[in-house]
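Q: Need a 3D model of the following:
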Amino acid sequence: MTSEERGRIIPVNIEQEMKSSYIDYAMSVIIGRAIPDVRDGLKPVHRRTLFAMGEMGNTHDKPFKKSARVVGDVMGKYHPHGDASIYDTVVKMAQPFSYRHTLVEGQGNFGSIDGDSAAAMRYTEARLDPVAEELLEDINKETVNFVPNFDESLREPSVLPGKFPNLLVNGSTGIAVGMATNMAPHNLGEVSRAIAAVIDNPEITTDDLMTIMPGPDFPTGGVILGTSGIKNAYRDGRGKVRIRGVAEIEDEEKKPRIIISEIPFQVNKSRMIEQMAALVREKKIDGISDIRDESDKDGIRVVIELKRASQPLTVLNQLYKHTALETTFGIINLAIVDVQPKVLGLRSIINEYLRHRREVVRRRTEFDLRKAEERQHILKGLLLALDRIDEVIATIRASKTGEEASAALIAQFGLDAVQADAILKMQLRRLAALEHQKIADERDALHREIERLSTILADDKNILAVIREEITTLGEKYGNERRTKITPFEGEFDKEDLIEKREVVISLTGDNYIKSMPLETYRGQHRGGRGIIGMATKEDDVVQKVFTACTHDYLLCFTSAGRVYWLKVYDIPEASRTSRGKAIVNLLNLNEERVTAIISVSEFSDERFFLFVTREGMIVKIPQAEFSRPRANGINAITLRENDELVHVKSIDATSDLILTTRFGQSLRFNIETVPLRHRNALGVIGIKLRYGDLLQDIAVIEKDHLLTITERGYGKRTEFDEFMGHGRATMGVRNIQTDYSAGVVSSKAVSDDDEVLLMSRSGIVMRTAVSEISIQKRGTRGVRIMKLDNGDSLVGFTIIKSAPEAVETETGSESTSDNDSAPESDSGSDEYDTEPDTEPENMNEY
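A: Model prediction:
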C-alpha cells in the first residue's frame, strides 16, 4: 500500500459507524416499507400499486386485468422489490375479511378466512375499487408532490390526495425495526361524521368524538367488550380491545348446541376450530360432542353440538376463555407524520388528515382557478376576433406565414401570443351565431367559476367547508351499517363464569394448611355420633377453623399481624376428605405471619360493617367499603396490642345486638351502636372484661332463634336470647355454660331451628348434624353431648349450614356409633342434666 493510498483511509470508530448505519437502515424500513403515512393511510407498496393501476386505466368501470400484469407494471416502474410482496398487497386489498372497505376488486381465488392462500397471479384478475379511485382523485391537478422513481425514469407521487380517510377506515398493520403499528378499522359513516364534527368544533373532546365514533368496526363483525381500551387508544394512541365472536345457544330436541356466526378480526377460522377440538380431546373443555364447520359464501356458521347434561353457557364461556373465539386487539396508532414515526390519538389523526386535505383542496383550487383564468383569457380573444371577424380574416390573409399573422394580430388588436394562437387555430364553424353564443356562455360560466374558486381561496374556513361537504358525501355514498357491536363489559374475562356456584366446606389448621371440600361429602348424623374423618393432619398440627362458603365468595384472611388478604373460594384447591390440604402461604403473600381469622363475603355493602374482636376482648367496627379493593400484598386491617391477636370477624349492620362469649363460658350482650365507628388500622375499644386467664372465644349476632354454644369436650346446648340481659360494653357479662377445668368453650353462634351444624375436631374428624337435635336449655347448664370424641381429641369449632333434604346417616360402623357406650351416667334418657345455678368454679385460676 502506497503512502498516497494510506492517505485516503479515514479511521472510523466502529461503534459509531454501526450505530449510524443501523439507524439509517431502521429509518429506511420505517419510512419506506412498514409504517403507513398518516395522510393517505398507505405504505409505499400500497400507494405504488394503486397509482400504477390508475395510470394503466384499470378502474372499476373497465374490464378486469390479469393480476400478473398489474404486478409487472408496479414492479417494473415503481417498486423493484420482488413480485411476491406486490401480489400479496393486491390480494390483501381485495379481501373483504381483511379490509373494512376493499381497495381492489378481485376476480378469482383471493384466499379465505381459513388461511387459504390466493391462486397464482396468472389466474386471478383485478381492478380498482370505486373507493380506491377516491384516493386517487385530483392527482393530476398538482395536488401532491411527485418524486423520481427508483431509476429516475418516471415520477411517482409521494402521497395520494386521499379524499377517502383510509387510515381510520381500513386501519393498518406493520412491523418495522424497533416499532410496530396496529391500527383498527372503523365505520366510514362514523368516521365522516367525526371529521365533520372536528371541522365544526376544533376544540371537541375525545369523549364527545366517541359519541359519534364509539369504537372500531371490524370487517368480520364480532363484539367489543368494554370501552376502556378504546378510550385509551383514542386518547393516547395505545389501548387493548377485547373482541369476542358472536355465538348463540340453540336447544334443538332437548340437545343444546352453540352456533358461531362471527369470529374476531384476524382470527383463522380453521385454526380456531382445530384449537377447540384439541381442548376437547385433552378434556380441558367438557360437554362438547361434535364440532362442524358449515360456513359457505353466505357467511360463517360453526356448529358445536353439546352433550345433553352439559351447561351451554358454561361451555361457551370456556370457549371464550381458552380459544381464539375471544382475543385481544392491541391498538398502536403509529404513523408517519412529517417523515417521522409518531403515536397519535384520534383527534391527532383527524387533524393530520384535515391538514393534508386542506393542502390538497387549496392546490386543486389554485390549479382549477389558473386553468379557468387561462381559458377565460383565450375566450376573450376569440370573442374579440368574432366581433371583428372581417378585419381578422383580412389581417390573416395579408400575412405570408403563420408567424407574421400572429404578430399582426397582436399588433393590430392588442392581443397576446396565446390569444393570437387560439384565433389562428379557430375552426370556421365557430363563425356561426350559435357557436358565438356558446363561447359567450362559456365565458360567463368561467367568470362565475373564477369567483367561486377565488372565494374558496380567500378564507381557510371556506376550504374546510369544501372538505366537510366532500367527506359527508363520501360517507353517504359508500358508508354502511356497523358490523361490530360494543358492549359495556369491562376488565378481564370473569373466571367465575367458568366455575359452578356451590357450597363448600373450608378448613384451616394451626399450621395454616387450607382446603375446600364439597358440602355433600358430609352426610347428616344424629346427635352424639362420632363423625367421619374430615382432614388428615401432620404431627403437632390441629384443625383450628371450619366454615362453609360459596365458591364465588371472597375470603378475607386476617392474620396475626392485623393485616387482611383477599382470596377467592374457588382458588382454594379442592381436596379429598382425608387429605391435609395446601399451605396457605402458596395462595397468599404472607410476611412471617399466620392467618388467624377468615370471613367469607359475597359482596361488599356500604350499609354493613366488619366487626373485629381480639383474644383479649378488644372490639373494632370498620365499614366494609374500606376492604373492597383487593391487593396482592394485603393491607392493614386493625392495630393490635402487644401479645394480642384477632380471633373473629363478623359482617353486621348498624343496629345489631351482639353476644361475646369467652373460653370460661361468660357471655356479654350489648348493642353494636355502643362501639364507635373507626377506619382501617384502628386500635378499637374494650368489648368485654376478662378474668385472669380467660380469653375471648367467639362473637354472635342476634339475628336468629337461639344461641348455640359448644365446648371442646363435644357438649353443647341452645339457649334463648332472652336469657341474656343487655349489659354495658366493657363489663364481664353473665354465665352462659358450665365448662370443665381443662376444656372451655370452642364456639358460640346464633342458629335457626332448620339449620345444620358441621363440627370438626383437632384430629380432623368432621360431623354434620341438625340443630333441632340439640336441646334448648337455660343459662349456666352444661348441655348435652353433641359429638363423641376419642381420648385426647377435642372440638376446634363448628359452622352453620342450611339443612338439605337428605337422609340421616345410620349410626353404625367404625365412623358412626351410638353415644350410649361411653356417655356419662347423667346422660341416660334426658337431655337436660347438670342444671346447676349460675355459679363460678372454685378456683378460676386453674383453667
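Q: From here on, just use CA atoms for contacts and neighbour counts.
A: Noted.
Q: Quick one: list the elements packing against the helix ranked longest in the chain.
A: Ordering each helix of the chain by length in residues (DSSP state H) puts helix 346-387 first. In terms of contacts (3 or more C-alpha pairs under 8 Å, 6 or more residues apart in numbering; DSSP states H and E), helix 346-387 is packed against helix 228-236, helix 417-425, helix 433-458, helix 460-478.
Q: Going along the chain from that helix, find the next helix or strand for me.
A: helix 389-398 (DSSP states H and E).
Q: follow-up on the earlier one: what's the closest of the helices and strands packed on helix 346-387 to residue 340?
A: The closest of the helices and strands packed on helix 346-387 to residue 340 is helix 228-236. By C-alpha to C-alpha, the value is 17.4 Å.
Q: Mind listing what's buried along that closest one?
A: Residues 228-236 are the ones in helix 228-236 that count as buried (16 or more other C-alpha atoms under 10 Å).
Q: Let me know the closest of those to residue 482.
A: Once C-alpha to C-alpha is applied, the member of the buried residues of helix 228-236 that ends up nearest residue 482 is residue 230, at 16.1 Å.
Q: so how far is the longest helix of the chain from its chain's centroid?
A: 48 Å (C-alpha atoms, centre = their mean, to the nearest Å).
Q: Following up with a second sequence; could you model it the same way so I can compare the two?
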Amino acid sequence: MAEGEKIISINIEDEMRGAYIDYSMSVIISRALPDVRDGLKPVHRRVLYGMSELGVGYNKSYKKSARIVGEVLGKYHPHGDTSVYDTMVRMAQDWSLRYPLVDGQGNFGSVDGDSPAAMRYTEARLKRLADEMLNDLDKDTVDFQPNFDDSLEEPSVMPAKFPNLLVNGTSGIAVGMATNMAPHNMTEVVNGIIAYLDNPDITVDELMQYVTAPDFPTGGIIYGYEGVKQAFHTGRGRVVMRAKATFETSKTGKEQIIVTEIPYMVNKASMIEKTAALINDKKIEGISDMRDESDRDGMRIVYDLKRDAMPSVVLNNLYKYTQLQSSFGVNNVCLVKGRPMTLNLQQLIQYFVEHRAEVIIRRTKYELAEAQKRAHILEGLLIALDHLDEVIALIRGSRDPEVARGQLISRFALSEVQARAILDMRLQRLTGLERDKIVAEYEDLMRLIDHLNAVLASDVLQRGIIKTELEDIRERYGDARRTEINYVGGDFSTEDMIADEAMVITISREGYIKRTNLDEYRAQGRGGAGSRGAVSKKDDFTEHLFVATTHEYLLFFTELGRVFWLKVYEVPEGGKATKGLPIQNLIEIPREDKVRSVLNVRGLKDPDYLENTYLMFCTEQGTVKKTPLEAYSRPRTAGINAITINDGDRILDVQLLAPNSEVVLASRFGRAVRFNESKVRSMGRSAAGVRGISLSDTPGDRVVGMVCLADPTQELLVVSENGYGKRSPLDEYRVTNRGGKGVRAMKLTEKTGNLVAIKDVNDTDDLMIINKSGITIRLRMSDLRTIGRATQGVRLIKIGSNDEISSVAKVAAEEKDESETEATLVVVDSSEELAESSSGVITVGVLDIELDDNTADEEPDAEDLA
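A: Presented below is the predicted three-dimensional model:
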C-alpha cells in the first residue's frame, strides 16, 4: 500500500444494493419512462431540442441525419449514435407514431420490419407539430438543466402545447417496471381536455364520451370494449386489436379475404411468413394461396380460398392463430414530479393541464416583465420628447455620453436604462409621426400589462387560454379516427362472424361428413324419383342425415360407446353432390370405431340446462339408458366414454329427452314398445343401462329406431327398406311395460321389406329420404294422410331392384312452390324397374300409390293384445 493511502472496509451487500438502486433510478428517470407533462423520454427531448438548435424546423431545408445525430451526441446525449438515430427514425414513421414529430426524407424503414437506411443516406427536419411541442421554449416556460459536461443547458421538459403522451403513447422497459401507453386521436383527446377544463370534477366515464378508445396509426379494429374501460379507469388493461378484413370474389370466381389494415406494431412480412407456415402445417385450412399486394396506395394482403372453404371460418382461424388478432397491454406508467406512477385517463389529463397552466403562468410572467421593461423605456422616451429642447441642449453641452447620461438621470429623474435609451434614440424618432407611434405603442403596452396581470390573477383566464390554444391545435392537426371500435366483441370466439343458419348434416357409412345449406333441397311430390344427393364411392352410402344450425354443438356417439364434440361450422361445407371430408380429419375417432349417432345441442355452459336436460341412449340389442347432459358438457379432443357397451351390441341412437316424454322403440321385424321415460332411472356416464325392448328370437332382429315424444298429439311415421311408409297416431301404440315385445308397428311383407326407421312427424314437417345409391327425395308430411298402425302403408320413394333406403330424417317444411305440379294418382306395380340416365339421376314420373287390399286397417291380433 502506498504511503498516504487508506483502505476502508465496507459491506459488499450494502455497496451492491446502493449501486443497483442508483442504476435503477438512472434507468427509470433518465432513460425508460416518459414525463407525464410532455410525454417524452430524455432521448426524444434531446433529439427535438438538438434539431431545433440546429435550425431544421418545418419551414427549413432538410439536413443529413448524420449531422443531426452528431449534434445531439456532441451536445446533449452521452450514449451511442444508434440510440439517437433509432429514436429519430421512429418519430418519423407514420405507422409507429399516430402523429409523427420528424419529417424524414429517404428510407426510414417500413411496416414489413425493413431497417432504415444508414444515417449518412437520409435527411430529416422537424414536423410542424413538433414546433407546437417546442413553442415558447425561449420564454422561460420550463426549467433548463446542465448537459452531461455542464458546458450547455438543455430543457428538463418541453412546453408541449398538445398532450403528446396521450396522442402518441410510448413504450419502455425500466428496472422493475415498464410502460406501454396507447396512442389516441388528437380530436378526441382535445375534446376530453376541454371537457375537463369546463368541469374539473369530471369522471372517467364522462371523459370516455369524448376519448372513446385508443386510435392506432395502422387502423384496424378494437375488438371488445372491456379492456379499454379497464385501461381508462385503472391505467392497466388489455385492448384486443384485429385486422380489418373484407370478403371479395376474384374475376375467376374464387372467394378471397382481403386485409387492408393490421394491428398496431405487427410486422407484416413476419406475419405473412408465419401464416404460410401454419397453412403448410395444416393448422389453418381452406387457403389455397396468399400474397402481399401492398403498394404506395395502401396495404392489401390477399388470401385465396379453396372452393369448399367458408370465408368466415377461415378468417376466424386467421384471427385465432396469426397476428391478424393481437393485444395491446396498456400500462400507463410515467414520471410525475420525478416519481413513476400508474395513471388513469382523468389523471393523465389533469397533470397535462397543470403543466400547461404552469407554462402559461411562466410565459405570462416573462411577457409581463418584457412588456414592463419596454414600457419603462417608452416612458423615458416620452419624457425626453416632452422636454425635447432642454434634452438636446443638455446633450450638446455634455463633454461625453457618460456625462450626458448622468445629467439626464439627475435632471429628469430617469433610470439608467431610460437615459441610455434616450441617448441611443435616432433623430428620426423626433418627428411628430414617430412621437405618435411611441405614444400608441405605450398605450398598447399598458393594456397588455393590464391583461397579463389579469391572467396571472385569474385561474379562469388561464384555463381559457389553454382551451383556446387546444382548439387551435384541434383545428390544425385534428383528424378522423383510424381504428374502428367493435363494442360487442369480447374474448375471441370463432363463431362471432358466422351466421347462425340451418344446415343439412350428412355422414356416410365410410365416415365422410359435410354440411349443406338447407335451401339446396327442393321439396317434391310424394312418390317422386328425387334428385341426386351425395356422390359416394361404389360401396358407400349416407348413413346419418339431419338438420342443425351452425352455432350448435355436435356430439358424436360411436358404436363402441364414446362421445366426441364438434361445432357445426367446423364441418366442411359442400353441395348436395359432394361427398365431404373424412370425419377422422375433424375428430380423433379410432379406425375400429365409427359414428352411430349424432346429437346437436345449443350450448354446454348453462348449469341449469345441463343438469335438467337428459340424454336417452338406445342400443341395437334394445338396451336404454338415461343420463344428464351435464355428464357430457366438458369437451375433450380424444373423447370420453359415453356408455358401457355389452359384447355384441352397439349404440343405435341418442336423443335429448324432455320431461315426461314417451319413448317408442321399433324393431327391424316391425314391433314397437312404448313407455314413459320415468320408467328409466337416471344413471351415470359409465352405466350400461336397462332393457327397453325384448327382440324376437328370430336371428337378424334388432332395434332400428327410437322416438322420444313430449307432445302426445305427434304422430309416428315408420318406413320400410323398400320405400313404404305410413303415419299413425301415437295413441294407436298402447303403453306397454319397458322391456316387453310391444305391438305391431307395420305389417311387413316381401314387398315392403323390413322396418328401417321410425320418426315422430306432423303436417309442418318434411321428410328427407336417401337410399344407398345416393338418391334423395324430400316429401311433405302434409301430403301423407294418417292411416292405421297395423297397415302396410304407401310407397314413399321408388326403389331400384338392387337398392334400399339407408337413411330417413325430418326437416322443417318448405313453402310450397306455386309452379309445382300436383301429383297424379297412378297405380305402381312393385315389379316396375327404375331407369337411370347417363347423368346418374333417376328419371321417373311423379307418382302416388293407391292402397292395395292389404293396406286396410286391421284389428289387433292376439300377439298385440298380449
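Q: Let me have the helices and strands packed on helix 346-387 of structure 1 in a markdown table, adding distance to residue 361 of structure 1 as columns.
A: Below are those laid out as a markdown table (distance: least, C-alpha to C-alpha, whole Å):
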| stretch | distance to residue 361 of structure 1 |
| --- | --- |
| helix 228-236 | 27 |
| helix 417-425 | 28 |
| helix 433-458 | 9 |
| helix 460-478 | 7 |
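Q: Number of residues surrounding residue 533 of structure 1?
A: 18 (other C-alpha atoms under 10 Å).
Q: before we move on, what about residue 366 of structure 2?
A: 17.
Q: can I assume residue 317 of structure 2 sits in a helix?
A: Yes. Under DSSP: H, G, I helix; E, B strand; the rest coil, residue 317 of structure 2 falls within a helix.
Q: quick one: contacts for the nearest residue to it once chain neighbours are set aside?
A: Setting aside the residues directly before and after it, residue 317 of structure 2 is nearest to residue 284 in space (C-alpha to C-alpha, 6 or more residues apart in numbering), at 6.5 Å. Contact partners of residue 284 of structure 2, counting by C-alpha atoms under 8 Å, 6 or more residues apart in numbering, are 278, 314, 317-318, 321.
Q: closest to residue 166 of structure 1 out of the helices and strands packed on helix 346-387 of structure 1?
A: Comparing these by their distance to residue 166 of structure 1 (C-alpha to C-alpha), the top pick is helix 460-478, with 11.9 Å.
Q: Spatially, which two of the contacts of residue 284 of structure 2 are the most separated?
A: 278 and 314 (12.4 Å).
Q: who's more crowded, these two?
A: Neighbours were tallied for residue 278 of structure 2 and for residue 314 using other C-alpha under 10 Å; the higher tally belongs to residue 314 (20 against 16).
Q: Could you list which residues are in contact with that one?
A: With C-alpha under 8 Å, 6+ apart, residue 314 of structure 2 has these contacts: 284-287.
Q: So for residue 515 of structure 1, what's the nearest residue that isn't a sequence neighbour?
A: Leaving out its chain neighbours, the residue that sits closest to residue 515 of structure 1 by C-alpha to C-alpha, 6+ apart is residue 581, at 4.6 Å.
Q: brain fart, residue 336 of structure 2
A: Per C-alpha to C-alpha, 6+ apart, closest to residue 336 of structure 2 is residue 36, 5.9 Å.
Q: Can you find the partner of the one you found in structure 1?
A: Per TM-score structural alignment, the equivalent position to residue 36 of structure 2 in structure 1 is residue 38.
Q: hang on, isn't its match packed against residue 333?
A: No. With contact defined as C-alpha atoms under 8 Å, residue 38 of structure 1 does not count as touching residue 333 (9.7 Å).
Q: ok, back up a step: residue 305 of structure 1: which of the helices and strands packed on helix 346-387 of structure 1 is closest?
A: helix 228-236 (33.7 Å).
Q: looking at structure 2, where would I find the counterpart of the closest one?
A: Helix 228-236 of structure 1 corresponds to residues 226-234 of structure 2 when matched by TM-score structural alignment.
Q: contacting residues for residue 278 of structure 2?
A: Taking C-alpha under 8 Å, 6+ apart, we find residue 278 of structure 2 in contact with residue 284.
Q: State the distance from the most centrally placed residue in structure 2 to residue 25 of structure 2.
A: For structure 2, residue 223 is the residue whose C-alpha lies nearest the centre (C-alpha atoms, centre = their mean; 3.8 Å). In this view, residue 223 of structure 2 and residue 25 of structure 2 are 37 Å apart by C-alpha to C-alpha, to the nearest Å.
Q: Residue 307 of structure 2 too?
A: Separation of residue 307 of structure 2 from residue 25 of structure 2 (C-alpha to C-alpha): 60 Å.
Q: Show the subsequent helix or strand relative to the helix or strand hosting residue 20 of structure 2.
A: When elements are assigned from DSSP H and E, residue 20 of structure 2 belongs to helix 12-27. Sequence order places helix 42-54 as the next helix or strand after helix 12-27 of structure 2, per DSSP H and E.
Q: chain center to that next one: distance?
A: Taking C-alpha atoms, centre = their mean, one finds helix 42-54 of structure 2 lying 39 Å from the centre of the chain it belongs to.
Q: counterpart of whichever helix or strand comes after it in structure 1, which residues?
A: Following helix 42-54 of structure 2 in sequence order, the next helix or strand is strand 63-64 (DSSP H and E). Alignment of strand 63-64 of structure 2 against structure 1: residues 65-66, by TM-score structural alignment.
Q: which residues touch the nearest residue to residue 315 of structure 2 once chain neighbours are set aside?
A: Distances taken as C-alpha to C-alpha, 6+ apart put residue 257 closest to residue 315 of structure 2, at 7.3 Å, once the chain neighbours are dropped. Contacts for residue 257 of structure 2 (C-alpha under 8 Å, 6+ apart) come out as 245-248, 302-305, 311, 315.
Q: Checking residue 257 of structure 2 next. Helix, strand or coil?
A: Under three-state DSSP, residue 257 of structure 2 falls in the strand class.
Q: So it versus residue 395 of structure 2, what's the distance?
A: The value you get for residue 257 of structure 2 to residue 395 of structure 2, if C-alpha to C-alpha is used, is 89 Å.
Q: same thing with residue 92 of structure 2?
A: Distance from residue 92 of structure 2 to residue 395 of structure 2, counting by C-alpha to C-alpha: 60 Å.
Q: same deal with residue 126 of structure 2?
A: According to C-alpha to C-alpha, residue 126 of structure 2 and residue 395 of structure 2 sit 51 Å apart.
Q: same deal with residue 32 of structure 2?
A: Residue 32 of structure 2 is 63 Å from residue 395 of structure 2, by C-alpha to C-alpha.
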